[in-house]
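Visitor: dropping the sequence and predicted coords here.
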Amino acid sequence: MEHICLIDSMPIMTADARRLRRASAAREIADKGCDAVKERQYFGLILAVRRNRRLPPPDYIGITLASAADINVLKDIADDLHDTSVSADKAYLSKELKQFSEEQNIVLNTPVKKTKDSSST
């Protein structure tokens, strides 16, 4: 595989959990989501970016609903990534994403998730 790219996403919070019911910014394009890193709910969007080996500009920048599942974000980003090695964070670890990656002949490189048992050793 000669194609290598990096995929990542981050939340764009327009309101935090305390203000979910009163959130009014970008209501027509935003919704409720969960920030896995900070372990909290928010109202907003997800910014997704894909970059190939070439620097500096990314070749894809997209915004999705905060509630979008990682597989949907990956499908949007990976539309033309057949026969590619993709590096992504732990958010992209799931059986469904693994199956999608195999179907598209994408090698998905992610860190190994710690299990409760392995974190205590």
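Guide: Looks like it arrived, so ask away.
Visitor: hey, let's count contacts and neighbours off CA atoms from now on
Guide: Noted.
Visitor: please point out which parts of the host helix or strand of L74 sit buried.
Guide: Element membership of L74, judged by DSSP states H and E, is helix 70-77. Judged by neighbour count using 16 or more other Cα atoms under 10 Å, the buried positions of helix 70-77 are D70, I71, V73, L74, I77.
Visitor: ditto for stretch 94-111
Guide: Buried residues in stretch 94-111, counted by 16+ other Cα under 10 Å: L97, K98, F100, S101, Q104, I106, V107, L108.
Visitor: quick one on the thing from earlier: so what touches the helix holding L74?
Guide: I7, A48, V49, R50, Y60, T64, A91, Y92, E96, L97 (Cα atoms under 8 Å, 6 or more residues apart in numbering).
Visitor: again, but for stretch 107-121
Guide: Residues outside stretch 107-121 that contact it (Cα under 8 Å, 6+ apart): D83, T84, S85, V86, S87, A88, D89, K90, Y92, L93, K98, S101.
Visitor: so how far is Q41 from P56?
Guide: Distance of P56 to Q41, given as Cα to Cα, to the nearest Å: 32 Å.
Visitor: of the two, who's got more company?
Guide: Shown here are P56 and Q41; by other Cα atoms under 10 Å, Q41 has more neighbours (18 against 8).
Visitor: so how far is S67 from the more buried one?
Guide: 10 Å.
Visitor: put this next to the previous one:
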Amino acid sequence: MIIQTKALKLIKIYSTICDKFEKDLKYSCERFSNNTKQDLTDQEIMTIYLFSVAEEQRFTVKQIHQFACDYLLSWFPNLGSYAGFSNRLNRLSEAFRNLTASLLEDYFPKDCYVNQSLLDSMPIIVCSGKRKEKVATDITDKGYCSTKSLYYYGVKLHALAFRRNNKIPFPEEIQIAPASVNDLTVFKEAWANKENRCFFGDKIYVNKDFFGDLENEKNSIMMTPIKGVKGECQENKNRDKAANDLFSTAVSRVRQPIESFFNWLIQKTDIQRASKVRSTKGLLVHLFGKIAATYINLTF
């Protein structure tokens, strides 16, 4: 049994999932076989996952299934075995992806600066770089995280988020790329068509030629901390140091909330650690299911 306040949240999550399932999610996991009607529905599986992550901080599939067995069996009597639950959950990877996009679209805050975007990425670690990669090799590879001084196998979670005043930014789009892919490459492929936008990023986005063309063609600019020029004489460095430091501090202060956004995700869902994942679909459920769990409370 669970307390009444959490029971009401469980009902609300289930109601939201059912509404969105009938609208479009069902097309992401439609079955064309004689076994289309299951005792435990896809809506119930998604509800169990989202509720367990959002309200109970159960982050692995085994923990989620065990919690459901202990406390939610009266709500979901056809829960079944852990193996069956895990297999059914992985089949819903695309439904979780579409649910995340739907939640971000439906509950867009009114206080966003729609002409100002913050950019950053976060490593999702499947295993250490010292080990051999065996899981989700079609979307993961080896990368290096400079902030952690760590080589790892996994993916990067890239976020383009609208700036908000004194609040965590709200993600406009989220992209997944192999760990070795450069952040600037992702920007060029996914977000270089944004018009009339002021982007705030870190030094990895420094590329005067590309962003000069972007400003001329799309009226969009990239603001980054000043990056030193290799081979520049010391006199020029000293002359421009004060102005460059002030500008870099101002840009860093504006883009700092995107780091808080990632820290918030980690704290709420432990999304950065994906060592328990055993398949590509499982990794996608881990990513988009955790993000959906953090934003499902917007429905309350």
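Guide: Good, I have the coordinates. Remember, it's a predicted structure, so these values are computed and weren't measured experimentally.
Visitor: report the TM-score for the pair.
Guide: Overlay of the two chains. TM-score (TM-score structural alignment, normalised by the length of the first structure): 0.75; 116 aligned residues with a Cα RMSD of 2.8 Å.
Visitor: just to revisit the earlier point, Provide the aligned range in the second structure for the next helix or strand after the helix holding L74 of the first structure.
Guide: Downstream of helix 70-77 of the first structure, the next assigned helix or strand under DSSP H and E is strand 84-87. Under TM-score structural alignment, strand 84-87 of the first structure corresponds to residues 197-200 of the second structure.
Visitor: ok, now stretch 34-51 of the first structure?
Guide: Under TM-score structural alignment, stretch 34-51 of the first structure corresponds to residues 144-161 of the second structure.
Visitor: that stretch: which residues count as buried?
Guide: Y151, Y152, Y153, G154, V155, K156, L157, H158, A159, L160, A161.
Visitor: need the residues that contact it.
Guide: 117-130, 133, 139-143, 169-180, 183, 258.
Visitor: restricted to helices, list these.
Guide: Among the contacts of stretch 144-161 of the second structure, DSSP state H puts D183, I258 in helices.
Visitor: still on that earlier bit, can you put the buried residues of stretch 94-111 of the first structure in a markdown table and add secondary structure and distance to S119 of the first structure?
Guide: Compiled in a markdown table, those are given as follows (DSSP: H, G, I helix; E, B strand; the rest coil; distance: Cα to Cα, whole Å):
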| residue | secondary structure | distance to S119 of the first structure |
| --- | --- | --- |
| L97 | helix | 24 |
| K98 | helix | 24 |
| F100 | helix | 29 |
| S101 | helix | 28 |
| Q104 | coil | 33 |
| I106 | strand | 29 |
| V107 | strand | 26 |
| L108 | strand | 24 |
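Visitor: so stretch 260-271 of the second structure corresponds to what in the first structure?
Guide: Per TM-score structural alignment, stretch 260-271 of the second structure has no counterpart in the first structure.
Visitor: which residues in the first structure form strands?
Guide: Per DSSP state E, the first structure carries strands over the ranges 3-16, 31-35, 40-52, 60-65, 84-87, 106-109.
Visitor: the second one vs the second structure, average distance?
Guide: Put plainly, it is strand 31-35 of the first structure. Once the two are superposed, strand 31-35 of the first structure sits an average of 1.4 Å from its aligned residues in the second structure (mean Cα distance after the TM-score superposition for the first structure).
Visitor: thinking again about what came up before, now, of the contacts of stretch 144-161 of the second structure, which are buried?
Guide: By neighbour count, with 16+ other Cα under 10 Å, those hold 117-129, 133, 140-143, 169-172, 174, 176-180, 183, 258 as buried.
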